[in-house]
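Trainee: My questions are about this predicted structure, shown below with the sequence.
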Amino acid sequence: MAKQFVTIFIPTYNDCLDLSACIESIRCLDYPKQSMEILIWDNSSQDNTIQMVRKQFLKMKEEGWSNLSLIEWNKNDGSYIPYNLGLQHMSPRTEFILGLDADVELEPATLLSLIDACKDDQVATVGARSVYYDFPERTAHGAGFVNLWIGSYSEKDTQKGIECDYVIGCCWLLKKAIFEELGGFDPDYYINQWEVDYCLRAKKNGYKIIYEPKAIALHKIPDMGTRNPERLYYLYRNKLLLIEKNATFLQKLTSLTLYTLFWLPKIIRDSFRVNKRINAEEIKVIMKAIYHGIIGRVGKQKI
């Protein structure tokens, strides 16, 4: 019996070494290669990513892989806008999109576990258990939940698959038909919070979001997170955009009041705690992000 056709979609930018390892893990998936295509979207990398992908694809074609595509884009559109652009390049046979970050490696059974959890027609997406590459016994991201009344997120690290509010987009399976029905990802976010917004929109339309811990993705991220200005800006701005786009009027009123009275002072205290000093430049970025979130400044911005 033929397996359902899956497009493995990987946006990338200057990820030569990580992407090479990601591709190697895809080659080891317990899934027939004739039922998969790999579509890599290069955001105008300046390293050897393109040359590496071409070399890998030549080797894979000798192994019987026939559905291999590399899109060389002329600018850096981030990690999720390429999904919208990439739809037209996907095979007409595609039923599922396996979205991966370039710095992820998969276990052989990951794709099958995701597909098994996606059998219900009402399931829009299934997310894998993301673990730290250097500490694979530790969960980096589990099942996500959103409280729009207080503007907070929480996660559950469960042993069994559960329905939740959102899953992380470093390794997730999207039903292509539902993705198209919902209009893809909202480009207003540029980076950060986009997968949360997509999952909330899917739930509003009657679909389910599933977290499947049997599907494992080893993610090469630091266990303490990063605090570069770009990440901080989009983290805080986009959280406010998410509330504006998905909350009711009363939820917005409550969460924005709490943001002013509680979350903002906490964010400033956290900056001082992490930096061991008053980091004026970081606080400036944070305040700019919050201001832009309140006035509705969207898309890519100069930080």
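Mentor: That came in fine, so what should we check first? What you are looking at is a predicted structure, and each value in this text was computed from that prediction instead of being measured.
Trainee: CA only for contacts and neighbour counts going forward, please
Mentor: OK.
Trainee: residues in contact with the residue lying closest to His292 once chain neighbours are set aside?
Mentor: Distances taken as C-alpha to C-alpha, 6 or more residues apart in numbering place Arg237 nearest to His292, at 6.3 Å, with adjacent residues excluded. Arg237 makes contact with Ala289, Ile290, Tyr291, His292, Gly293, Ile294 under the criterion C-alpha atoms under 8 Å, 6 or more residues apart in numbering.
Trainee: again, but for Leu111
Mentor: By C-alpha under 8 Å, 6+ apart, Leu111 lies in contact with Leu29, Asp30, Tyr31, Leu98, Ala215.
Trainee: hang on, the earlier thing: so how do I select the buried members of the contacts of Arg237 in ChimeraX?
Mentor: Buried residues among the contacts of Arg237 (16 or more other C-alpha atoms under 10 Å), as a ChimeraX selection:
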select :289,290,292,293
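Trainee: got the buried residues for the longest helix along the chain?
Mentor: Determined from DSSP state H, the single longest helix within the chain is helix 229-246. Judged by neighbour count (16+ other C-alpha under 10 Å), helix 229-246 contains these buried residues: 229, 232-244.
Trainee: A further structure is provided below for comparison with the first:
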Amino acid sequence: MKQPQLAVIMTCFNRRETTLNCLRALAQQTKSFDVYLTDDGSYDGTSKAVKVFYPQVQILQGNGNLFWVGGMRLAFAEAMQKDYDYYLWLNDDTILESNTLERLLTLHQQLLESVRENSILVGTTQDSITREASYGGAVKSRKWYSNKYEFLGSTQVFQECDTMFGNCVLIPRAVVKKVGNLDAAFIHSLGDLDYGLRARKNGCSIWVIPGYVGTCGKNSIRNSWVDTKLSVLERLRKVIQIKAFPLKPWTEFCRRHSGFFWVIYWCLPYLRAIIGYKNLAASPTFAEEIPQSSSQP
């Protein structure tokens, strides 16, 4: 049986050792693959180190303003030119278990046998210290918030979900043909969530695989727009920054995915920045949390 061709899509910025650790774990995989890595203007020697230790990695240079979505979009576009069978989104702070690629490909084959060709697979990660689930699939909240997506966590069986955080995501060619690349409307956050929601609208399904695929630490809320130790003005300043809910991308996301009353939902993160949100740590959900996909400190 012909081995599927797989492209690993990554982006990085100024965390050389983190990126190298990710690539080191990736090199232990039992399946063959090509790596496309966007270095978004790092000045800590990341590109040089990658070239020395992993010369087979194809490095694309950014200008420092691509952030997560832009960097992933650049690498994804380059890989798409070769029409791979599969594309794996991988955050450079995610350390994969050695059999992850083999598991993902095997499990996707099982879905194909169930006549689910247009399926995205999502791997769940856990924090290396707390061992708690950190990133993976997301499901739409049953509450009235139409643009609120709650982290699903680890499962023991295949679990269908509504969208995903982009730390470890396997996307087959059939889905890419329908959905295309990450949308340039987004900069750092929201792009992975938008991709999953667009995939669903195009008739694709998204599945969280059983167990964990590796480790990835959760983003800290300290000194962020939800940190109630900061003043209201400081939280308001931070909530509209690129890594939180910048006005234009957030407006586009709400218009696409929040229904007729999208303007009401659009206001929520800014209102929460004003009134504070003290229950964040106990309830890891989108729209009240720091956006998940982050490869830039």
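Mentor: Yep, that arrived. This one's a predicted model, so the numbers in the text were calculated from it and none came from an experiment.
Trainee: Just the endpoints, please. Distance across stretch 1-12 of the first structure?
Mentor: End-to-end span of stretch 1-12 of the first structure (C-alpha to C-alpha, to the nearest Å): 33 Å.
Trainee: do the same with stretch 6-22 of the second structure
Mentor: Across stretch 6-22 of the second structure, first to last residue, C-alpha to C-alpha, it's 17 Å.
Trainee: Next: stretch 164-171 of the first structure.
Mentor: Across stretch 164-171 of the first structure, first to last residue, C-alpha to C-alpha, it's 16 Å.
Trainee: residue range for it in the second structure?
Mentor: Residues 161-168 of the second structure are matched to stretch 164-171 of the first structure when aligned by TM-score structural alignment.
Trainee: ok so, going back, so which of the contacts of Leu111 of the first structure hold up in the second structure?
Mentor: Among the contacts of Leu111 of the first structure, the contacts conserved in the second structure (both residues aligned by TM-score structural alignment, their matches' C-alpha atoms under 8 Å) are Leu29, Asp30, Tyr31.
Trainee: Give the helix, strand or coil label for the last one.
Mentor: Which is Tyr31 of the first structure. Assigned with DSSP: H, G, I helix; E, B strand; the rest coil, Tyr31 of the first structure falls in the coil class.
Trainee: Just give me the neighbour total for it.
Mentor: Tyr31 of the first structure has 18 neighbours, counted by other C-alpha atoms under 10 Å.
Trainee: got the contact list for the residue nearest the centre of the first structure?
Mentor: Geometric centre of the first structure, nearest residue: Gly169, 2.3 Å, by C-alpha atoms, centre = their mean. Gly169 of the first structure sits next to Gly99, Leu100, Asp101, Gly127, Glu195 when contact means C-alpha under 8 Å, 6+ apart.
Trainee: If we only consider the kept ones among the contacts of Leu111 of the first structure, which is nearest to Asp134 of the first structure?
Mentor: The shortest gap between Asp134 of the first structure and any of those belongs to Leu29, at 20.9 Å (C-alpha to C-alpha).
Trainee: Give the full set of residues in contact with the closest one.
Mentor: Leu106, Glu107, Pro108, Ala109, Thr110, Leu111.
Trainee: Go again with 10 Å.
Mentor: Contacts for Leu29 of the first structure were tallied using C-alpha atoms under 10 Å, 6 or more residues apart in numbering; they are Leu106, Glu107, Pro108, Ala109, Thr110, Leu111, Leu112.
Trainee: repeat for Ile240 of the second structure
Mentor: Trp225, Pro246, Leu247, Lys248, Trp250, Pro269, Tyr270, Ala273.
Trainee: Just the helices from the stretch 51-200 of the second structure, written as ranges.
Mentor: Assigned by DSSP state H, counting those that start in this stretch, the stretch 51-200 of the second structure shows helices spanning 67-80, 100-113, 173-179, 191-201.
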